[in-house]
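Peer 1: I'd like to go over a predicted model; first the sequence, then the structure.
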Amino acid sequence: MFTGLIEEVGHIQRLRQEHGITKLAVKGQQTVSSLVIGDSIAVDGTCLTVTRTAHSLFEADLSEETMARTTLGERHVGDPVNLERPCRPTDRLGGHFVTGHIDGVGSIHEISVTEGTWWFTITYPIALRPLLVEKGSVAVDGISLTVGRLNDRSFGVAVIPHTFHHTTLGNKSAGRRVNLETDLLGKYVVRYLERLGPLTQKMPLTESRLQELGFG
């Protein structure tokens, strides 16, 4: 489990194929120094397992599924990537619950600057629409952000200078694709309501009914 607070920006040092598996090697500093084989680490929001460590490098395997369903399959040697180690039970939860399981890939439609804040407008797969809400949380390349604007095709997030300069967002431009993970708690609510579907046809989901079910 992660929180979406990026600890460090690392750089891809090597990509190689071995028995049908892509081996990804990333160089970092403080984040990498404490890693051991078997640890989890989020790379651009994607949870990976450390398979090898050497000095300031770690290596992880990328399955075909990971390559196809995240942006890691588009990365090249030298590219910067966001790094975050899993949170511990005693850590402050400064962002939100992030699993590292990518829900879909979006695209940066526009970047604008207003009074020292960067606004990123990101298009998203239509399947994610029920899982996005204004003022709700979303992880963009592993970064915990708040949905400030939302329509049926895109959402907007405000990025403060610290986040812009200390994550890969400072290297992004319009047209770049990004990993998206919607809020974990929201997924369970949507799934629960879907399972109530047959019941809600007989008993509509009013505000009072939702309160009876434990919401609100």
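Peer 2: Nice, thanks for sending it over.

Peer 1: CA atoms for contacts and neighbours, from now on please.
Peer 2: OK.

Peer 1: and the nearest residue to residue 142 once chain neighbours are set aside, what does it touch?
Peer 2: Distance criterion CA to CA, 6 or more residues apart in numbering; nearest residue to residue 142, sequence neighbours excluded, is residue 45 at 3.3 Å. Taking CA atoms under 8 Å, 6 or more residues apart in numbering, we find residue 45 in contact with 4, 82-83, 100-102, 139-143, 179-181.

Peer 1: swap in residue 134?
Peer 2: Each residue near residue 134 by CA under 8 Å, 6+ apart is listed here: 146, 147, 148, 149, 150.

Peer 1: for comparison:
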Amino acid sequence: MFTGLIEETGKIIDITKKTASIEITIRGKKVIEKAQIGDSIAVNGVCLTVTKLKGSDFTADVMFETIERSGLKRAKAGDIVNLEKSLTLTTFLGGHLVMGDVDCEAKILSITDKGIAKVYEFQLDENYRNNMKYIVEKGRVTIDGASLTVIDVNDEAGIFSVSLIPHTIENITVGMKKTGDFVNIETDLFGKYVEKILKFDSSENEEKNLKKSNLTMEFLQKNGF
């Protein structure tokens, strides 16, 4: 689990592409301090497990599901990435609870100056537009591992916006990107739990109503329903 507050940016040193996975080696400084094999480090918001350590470099394996949903499928040696080590019970939680499980990618549609800030407009991948239900105005969304506040949403078009101050732009990879580039998106976990609970409550109520009316699935099927 993470906070969405980027500790540093690192560089991809090497990528080995296999049949259904990737082995990736990244160079960092802060996230490597006191790191051990088996620790979790978020790379552009993707939770990866350290499998090797050497100096300031760490290596991790990326499975097929993660490759499909995230921008790591386009990653190459030399790319700069956001890094955050998993939180502890004493970590200052300045962002929000981030799992490091990327839902999908989004494309940068526009970057607009607004006072000292820049407004970034994103559109979710068409195959994952259902995730818009978890993105709400003034709520939190994780973009390439950074916890950011949503300022505007267009559910039908799958579009949302965030506003970044100069300090944020200078310290995360989104500030290095341009219109047309892609970013990793993780939506708020709590919305997913609420949806699941409501779904089960709805199913249970429907079942109770059927019992009260003496209707059964067997009766409906026999009578052509």
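Peer 2: Thanks, I have the structure now. Quantities reported herein were computed from a predicted structural model and do not represent experimental measurements.

Peer 1: How close are the two chains, by TM-score?
Peer 2: Once superposed, chain against chain, the TM-score is 0.89 (TM-score structural alignment, normalised by the length of structure 1); 202 aligned residues with a CA RMSD of 1.6 Å.

Peer 1: Considering the contacts of residue 134 of structure 1, which possesses the most neighbours?
Peer 2: For the contacts of residue 134 of structure 1, the largest neighbour count, defined by other CA atoms under 10 Å, is 21 neighbours, found at residue 146.

Peer 1: what do we get in structure 2 for that one?
Peer 2: When the structures are aligned by TM-score structural alignment, the residue of structure 2 matched to residue 146 of structure 1 is residue 149.

Peer 1: Quick one: classify residue 48 of structure 2 as helix, strand or coil.
Peer 2: Reducing the assignment to helix, strand or coil with DSSP: H, G, I helix; E, B strand; the rest coil, the entry for residue 48 of structure 2 is strand.

Peer 1: for the equivalent of residue 164 of structure 2 over in structure 1, what are its contacts?
Peer 2: Following TM-score structural alignment, the counterpart assigned to residue 164 of structure 2 within structure 1 is residue 159. For residue 159 of structure 1, the set of contacting residues under the criterion of CA under 8 Å, 6+ apart consists of 117, 118, 119, 120, 145.

Peer 1: Identify the residues contacting the helix ranked longest in structure 1?
Peer 2: Looking only at structure 1 and at elements set by DSSP state H, the helix with the highest residue count is helix 184-195. Contact with helix 184-195 of structure 1 is made by 97, 98, 99, 130, 131, as judged by CA under 8 Å, 6+ apart.

Peer 1: For residue 83 of structure 1, grab the count of nearby residues.
Peer 2: Residue 83 of structure 1: 29 surrounding residues under other CA under 10 Å.

Peer 1: Confirm that it lies within a strand, as I assumed.
Peer 2: Yes: judged by three-state DSSP, residue 83 of structure 1 forms part of a strand.

Peer 1: Roughly how far does it sit from residue 129 of structure 1?
Peer 2: 27 Å (CA to CA, to the nearest Å).

Peer 1: List the contacts of the spatially most central residue of structure 2.
Peer 2: Taking CA atoms, centre = their mean, the centroid of structure 2 lies closest to residue 186, which sits 2.2 Å from it. If a contact means CA under 8 Å, 6+ apart, then residue 186 of structure 2 has 45, 98, 100, 101, 102, 103, 104, 141, 142, 143, 145 as its contacts.

Peer 1: Now for those: which two are most distant?
Peer 2: Checking the contacts of residue 186 of structure 2 against each other with CA to CA, the farthest-apart pair comes out as 98 and 104, at 14.5 Å.

Peer 1: so where do the helices sit in structure 1?
Peer 2: With DSSP H applied, structure 1 shows helices at 30-33, 64-69, 161-166, 184-195, 197-202, 207-212, listed in chain order.

Peer 1: What is the corresponding segment of structure 2 for the longest one?
Peer 2: Taken onto structure 2 by TM-score structural alignment, helix 184-195 of structure 1 occupies residues 189-200 there.

Peer 1: compared with structure 1, how much does that stretch deviate?
Peer 2: Following superposition, stretch 189-200 of structure 2 is found to deviate from structure 1 by 1.4 Å on average (mean CA distance after the TM-score superposition for structure 1).
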